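Visitor: just need the structure, nothing else, for what follows:
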Amino acid sequence: MSLSGHAPDATGSVDYRGFHTWYRVTGQLDPGAERAPLVVLHGGPGVPHNYCLAMTDLAGDGRAVVHYDQLGCGNSTHLPEEGADFWTVDLFVAELRNIVDVLGIGGRFHLLGQSWGGMLGPEFMVADGAGVQSLTICDSPASMPLWLEAATTLRARLPPGIQETLNRHEAAGTTDSPEYQAAVNVFYERHVCRVVPFPQDVVDSFAALETDPTVYHTMNGPSEFHVIGTLKDWSIVERLDQITVPTLVVAGAHDEAMPFVWQPFIDRIAGARSHVFPSSSHMPHVEEREDFTAVVGAFLREHD
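Guide: Below is the predicted model of the structure:
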């Protein structure tokens, strides 16, 4: 199934620390436009922008939508030789500031992050936040311990044979086995994307991840629910009260990001509000595309 977004009006790359960050723009980046541009932060870390292309629908009201591939994946510079000390939250926070400033939108833009992107977005707000009109957090945890608690809960609901396969390969360190990947897909079809077969944009992102899993394996781990990377103890819960921009938190009713995973965003960011898409899991922008565009688009217009 194909579910591609709108064709880009511009693509290019910007220099970042001697490497390059690739971007695409849907619409026109006009500093005087009524609608502030939207910058989309993809997940992973290390799962490139393709699966978020349905969000180009948000350009339908005259707003420019900027997607980019974070360093280490997609069309940006790959650095498979770099270790854990290189792949830090600070690296990606600084990359975001660099790209919005080079594109000339650093003084006024909306920020939307999906999954890991919804962890990076709040980190950016705490570290910097200049120019951000609003923050949208999609399908994201406020801490990885909460994420792992949800993953354990959902994993326990899988068929016993699937659970046995996952446990066996994780214990043996054979998570690259096709049998393990097949078992992982059972979880993914329930809690990551319930549009089966996966749309081409989602397939493209997963294929790119498989080609170079450096960032994902280093910071996350071998799967969505086996988190053994550098982010395993990450939390922003105690810093959320530093975020003061209008904030929308969205998730799917079947999301691997269960409600208690994102509830701290609502509890600790003043005025934050939430919306749950009833037929979606981790990708409401794909699974309930029109409703996602309507809900997020209305929020963005409210805060232009």
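Visitor: contacts and neighbour counts: CA atoms only from here.
Guide: Fine.
Visitor: strands along the stretch 1-150 of the chain, start to end?
Guide: 10-16, 19-26, 38-41, 65-68, 109-114, 132-138 (DSSP state E, counting those that start in this stretch).
Visitor: hmm, who's touching the third one?
Guide: Counting by CA atoms under 8 Å, 6 or more residues apart in numbering, the neighbours of strand 38-41 from elsewhere in the structure are 49, 52, 63-68, 109-114, 117-118, 120-121.
Visitor: and Asp204, that's in a helix?
Guide: Yes. According to DSSP: H, G, I helix; E, B strand; the rest coil, Asp204 belongs to a helix.
Visitor: so what's it up against?
Guide: Applying CA under 8 Å, 6+ apart to Asp204 gives the contacts Asn50, Tyr51.
Visitor: what's the separation between it and Pro45?
Guide: 15 Å (CA to CA, to the nearest Å).
Visitor: now do Gln200
Guide: Applying CA to CA, the value for Gln200 to Pro45 is 20 Å.
Visitor: which one's more surrounded, those two?
Guide: Pro45 (30 against 15; other CA atoms under 10 Å).
Visitor: how far away is that one from Thr230?
Guide: In terms of CA to CA, Pro45 sits 11 Å off from Thr230.
Visitor: shared neighbours, the two?
Guide: By CA under 8 Å, 6+ apart, Pro45 and Thr230 have these common neighbours: Met219, Asn220.
Visitor: one more, for comparison:
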Amino acid sequence: MTETTGKIDFHVGEETFQTWYKLIGSLDSGKRPLVTLHGGPGVSHHILLSHIDLFKAHGIPIIFYDQIGIGESTHLRDKPKEFWTVDLFMDELDNLLSHFGVAGDFDLLGHSWGGMLGSQYAAQRQPQGLKHLIIADTPASMPLWEEAVGGLLAQLPVEMREAIKKHEENGTTDAKEYQDVMHVFYQKHVCRLDPWPEELLQTFAAMEADPTVYNTMQGPSEFTINGTLKLWSVLDIIHNIKASTLLINGAYDEAQDVCMEPFFKSIPKVKWVQFANSSHTPYIEERERYMKIVGDFLATV
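Guide: Next up is the predicted model:
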């Protein structure tokens, strides 16, 4: 398996940052590449590394990258909140596609925040070379995400909910009590495997090392959204997505059906698959079935 890593210059105004990437396979293979968009915002590419299975099974070149602000890409802890926009990350994606020369023929997979980014990119910029779009475990609007996650939070015992509220109001989210409750929530609705695989642990470690992007755009947690994405929505533009689209979520997902349904109703060419034994990471929790479904989808015309 050929693996290439490197960094791409990304110009924003008069500043130059660097986007780190990992390419699995060769772009000269004749196979359309799959570009992956990790979630967060502000987690690292490690969370999606299981998609290497698609290269092993089908020879599909896979491009992973750390969006700026996280992982091996440029960290920008001192940038104001106005800097961290969806347009910034769409520009970074355009820059990456241009660097690899694949803008004319590529597939795109976005998980969670990556699906938010991918859906807005496909609907707003309408890239002509995008053939297949995969939107995994993603809300069509942040208010829908809050509705879904709020419902899941309400299922926790009252003492756990009170502990979450107390520590988030007091800014003590590093307290063991808070971390213990979050572990329970994550084990139910992020990944139901025990123990978690290494790539998931690496992802969370990267975010904990630099939570700038997550805290600025999302907020302190999955269910307290007070960042710049609080009112984010693509509800009014997703009908513009022209690429064949596959929707994915898990039965126990943070992205409950209410989050995904608008995509299904509005995107012209769309298919929706739900994983009965998964939460927010079906590509880890039901890996074999997931890769079969995604591989078959990417092989369609």
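Visitor: re the thing from before, how about the strands of the stretch 1-150 of the first structure in CSV, adding mean neighbour count?
Guide: As requested, these are exported to CSV (neighbours: other CA atoms under 10 Å):
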stretch, mean neighbour count
strand 10-16, 15
strand 19-26, 21
strand 38-41, 26
strand 65-68, 26
strand 109-114, 25
strand 132-138, 25
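Visitor: next, format those strands as JSON lines and append distance to Trp234 of the first structure.
Guide: Listed next are those as JSON lines, based on distance: least, CA to CA, whole Å:
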{"stretch": "strand 10-16", "distance to Trp234 of the first structure": "25"}
{"stretch": "strand 19-26", "distance to Trp234 of the first structure": "25"}
{"stretch": "strand 38-41", "distance to Trp234 of the first structure": "18"}
{"stretch": "strand 65-68", "distance to Trp234 of the first structure": "24"}
{"stretch": "strand 109-114", "distance to Trp234 of the first structure": "17"}
{"stretch": "strand 132-138", "distance to Trp234 of the first structure": "17"}
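Visitor: closest one to Arg289 of the first structure among these?
Guide: Proximity to Arg289 of the first structure (CA to CA) singles out strand 132-138 among those, at 13.2 Å.
Visitor: how far does the closest one sit from its chain's centre?
Guide: When distances are taken as CA atoms, centre = their mean, to the nearest Å, strand 132-138 of the first structure is centred 12 Å away from the chain's centroid.
Visitor: check stretch 268-280 of the first structure too.
Guide: Centroid separation for stretch 268-280 of the first structure versus its chain: 16 Å, with CA atoms, centre = their mean.
Visitor: now the terminal residues of that stretch, how far apart.
Guide: Note: stretch 268-280 of the first structure ends 25 Å apart using CA to CA.
Visitor: and for stretch 10-17 of the second structure?
Guide: With CA to CA as the measure, stretch 10-17 of the second structure spans 5 Å from end to end.
Visitor: what does stretch 47-54 of the first structure give?
Guide: In stretch 47-54 of the first structure, first residue to last residue: 15 Å (CA to CA).
Visitor: residue range for that stretch in the second structure?
Guide: Per TM-score structural alignment, the counterpart of stretch 47-54 of the first structure in the second structure is residues 43-50.
Visitor: what residues does the matching stretch touch?
Guide: Contacts of stretch 43-50 of the second structure (CA under 8 Å, 6+ apart): 36-38, 64-67, 70-71, 199-200, 202-204, 206-207, 214, 283-284, 287.
Visitor: again, only using 7 Å
Guide: Applying CA atoms under 7 Å, 6 or more residues apart in numbering, the external contacts of stretch 43-50 of the second structure come out as 38, 64-66, 70-71, 199-200, 202-204, 206-207, 283-284.
Visitor: what of stretch 136-154 of the first structure?
Guide: Stretch 136-154 of the first structure has contacts (CA under 7 Å, 6+ apart) with 111-116, 118-119, 225, 231-237, 247-251, 256-258, 261-262, 264-265, 282.
Visitor: just stretch 112-127 of the second structure next, same as before
Guide: Stretch 112-127 of the second structure has contacts (CA under 7 Å, 6+ apart) with 37-41, 86, 90, 110, 135-140, 234, 237-238, 240-241.
Visitor: let's see the PyMOL selection covering just the buried ones among those.
Guide: The PyMOL selection below is limited to those of these classed as buried (16 or more other CA atoms under 10 Å):
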select buried, resi 37+38+39+40+41+86+90+110+135+136+137+138+139+140+234+238+240+241
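Visitor: mind listing which of the contacts of stretch 112-127 of the second structure are in helices?
Guide: Among the contacts of stretch 112-127 of the second structure, the residues falling in helices (DSSP state H) are Val86, Met90.
Visitor: stretch 207-222 of the first structure: end-to-end distance?
Guide: Stretch 207-222 of the first structure has an end-to-end distance of 14 Å (CA to CA).
Visitor: in the second structure, what range does it match?
Guide: So stretch 207-222 of the first structure sits over residues 205-220 in the second structure, by TM-score structural alignment.
Visitor: also stretch 269-289 of the first structure?
Guide: With TM-score structural alignment as the criterion, stretch 269-289 of the first structure aligns to 267-287.
Visitor: could you list the buried residues of that stretch?
Guide: Buried residues in stretch 267-287 of the second structure, counting neighbours by 16+ other CA under 10 Å, are found at 267-268, 270, 272, 274-275, 278-286.
Visitor: map Phe17 of the second structure across to the first structure for me.
Guide: Here Phe17 of the second structure is matched to Phe19 in the first structure, going by TM-score structural alignment.
Visitor: so what's that match closest to, chain neighbours aside?
Guide: Excluding the flanking residues, the one nearest Phe19 of the first structure by CA to CA, 6 or more residues apart in numbering is Thr77, at 5.9 Å.
Visitor: contact partners for the one you found?
Guide: With contact taken as CA under 7 Å, 6+ apart, Thr77 of the first structure is in contact with Phe19, His20, Thr21, Leu71.
Visitor: now do the helices in the stretch 51-200 of the second structure.
Guide: Ranges of helices within the stretch 51-200 of the second structure are 52-58, 86-100, 113-120, 142-153, 158-170, 176-189, 198-209, based on DSSP state H, counting those that start in this stretch.
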